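Peer 1: Quick check, what structure comes out for this input:
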Amino acid sequence: MIGLVWAQAANGVIGRDGTLPWHLPEDLKHFRTLTAGATVLMGRRTWESLPPRFRPLPGRRNLVLSRTPQEGVETFADLPAALAAVSGDAWVIGGAAVYRAALPYADRIVVTEIRESFDGDTHAPEVGRAPDSAGEWQESASGLHYRFLTWTGTGAQPD
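Peer 2: Have a look, this model is predicted:
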């Protein structure tokens, strides 16, 4: 299974200046649960945005897409090579260009949708169809409102 996972604001923002522009502890917990024991695949900037104490992300095989080898992590020059190296489940965790490139390979897409809008410089890719399932809106401990959306099928398109 190849999955894509991200959180996005109502206006499609997924990042600002290399960070998340919100604090949503429930999403972080959901991310940890979803990706535990799997391979996570990310671009170099996403890798560099992780706090050093969380690099590599614990309990997961970490792969980075970069033309330059990155210290302390398996590095691949292109997406097909990285995907070929994966056995078992893999989750693409960013950034935007990696999501767009991986979209055709996705068997599953899981998005935490935040009802509020945020300013940002990075936007989620367009999935191109309505999700297969949408959870109920919930209120975060931080006061934000969120729900989980899921798409399934090859290329996250219907089979």
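
Peer 1: from here on, contacts and neighbour counts on C-alpha atoms
Peer 2: OK.

Peer 1: before we move on, which element is residue 80 in?
Peer 2: Element membership of residue 80, judged by DSSP states H and E, is helix 79-84.

Peer 1: Buried residues in that helix, which are they?
Peer 2: 79, 82-83 (16 or more other Cα atoms under 10 Å).

Peer 1: What's the first helix or strand after the helix ranked longest in the chain?
Peer 2: Determined from DSSP state H, the single longest helix within the chain is helix 25-35. Downstream of helix 25-35, the first helix or strand assigned by DSSP H and E is strand 39-43.

Peer 1: For the longest helix of the chain, which helices and strands make contact with it?
Peer 2: If you count contacts as 3 or more Cα pairs under 8 Å, 6 or more residues apart in numbering; DSSP states H and E, helix 25-35 packs onto no helix or strand.

Peer 1: Another for comparison:
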Amino acid sequence: MMLVPQEELTKIDNYTEVDRNRLELVGPDLLCAEWLLRNGAAVRFKGQPSLVSDYNALMEIEELPESSQFRVEEIYAKDVQLNFAGFEHMKGCKNVEKITLIKCRYINQACIIRMTYVKESLKYLEIRSCYNLRDDGLKELTAFSNLQKLILSDLPGVKRKAECKETLQRKLVNCDIQYD
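Peer 2: Model (predicted):
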């Protein structure tokens, strides 16, 4: 298994299309990690103590015989340009428990819908200063029934904040929701 060389990354259109051949080669978790790191986010793998933000560090992981056992458990994205097409990379990731999205300007309803690929495992979600997220997108979060903690802040695209918060509280009864 080989990572796409750094020089070739510039040829990939915004790193958003899922490469089916690559998916077969490395599996959904490493493919998702590659997409996130190429776009400036960081991931933490299950059983690992810290986030990985260096794309080249994935080469070391990929060379390990047990690389297929690495599972994305946490995603941290700040000032990262993730768009809805890229969230298709989450399909097949079964261990994502925590996602933090801060100042990700392309996060919108379509992104939230695609994030439902990880709805069974996701326990913690934080969304701050994602200006394109609107009321309808926020209401899509009701699909994440296993959430235990939801933090929402500085979402000026949401016009009916109280109504959205009430909907979330009614649907996500086992979730601690902080919305300021």
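
Peer 1: Could I get the TM-score for this pair?
Peer 2: Once superposed, the chains reach a TM-score of 0.31 (TM-score structural alignment, normalised by the length of the first structure), with 91 aligned residues with a Cα RMSD of 5.6 Å.

Peer 1: Of the buried residues of helix 79-84 of the first structure, just say which sits nearest to residue 91 of the first structure.
Peer 2: Among the buried residues of helix 79-84 of the first structure, residue 83 lies closest to residue 91 of the first structure (Cα to Cα), at 10.3 Å.

Peer 1: Wait, residue 165 of the second structure touches residue 176, no?
Peer 2: No - the pair residue 165 of the second structure and residue 176 does not pass the contact test of Cα atoms under 8 Å, sitting 11.5 Å apart.

Peer 1: Who has more neighbours out of these two?
Peer 2: residue 165 (19 against 14; other Cα atoms under 10 Å).

Peer 1: Distance of the more buried one relative to residue 24 of the second structure?
Peer 2: Distance from residue 165 of the second structure to residue 24 of the second structure, counting by Cα to Cα, to the nearest Å: 40 Å.

Peer 1: what do you get for residue 110 of the second structure?
Peer 2: 25 Å.

Peer 1: before we move on, back to that, how about CSV for the buried residues of helix 79-84 of the first structure, with distance to residue 138 of the first structure added?
Peer 2: Below are those laid out as CSV (distance: Cα to Cα, whole Å):
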residue, distance to residue 138 of the first structure
79, 35
82, 35
83, 34
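
Peer 1: name the element residue 101 of the first structure belongs to?
Peer 2: helix 96-102.

Peer 1: now for the helix with the most length in the second structure, which elements pack on it?
Peer 2: Ranked by residue count and defined by DSSP H, the top helix of the second structure is helix 20-38. For helix 20-38 of the second structure, the packing partners by 3+ Cα pairs under 8 Å, 6+ apart come out as strand 42-45, strand 72-78.
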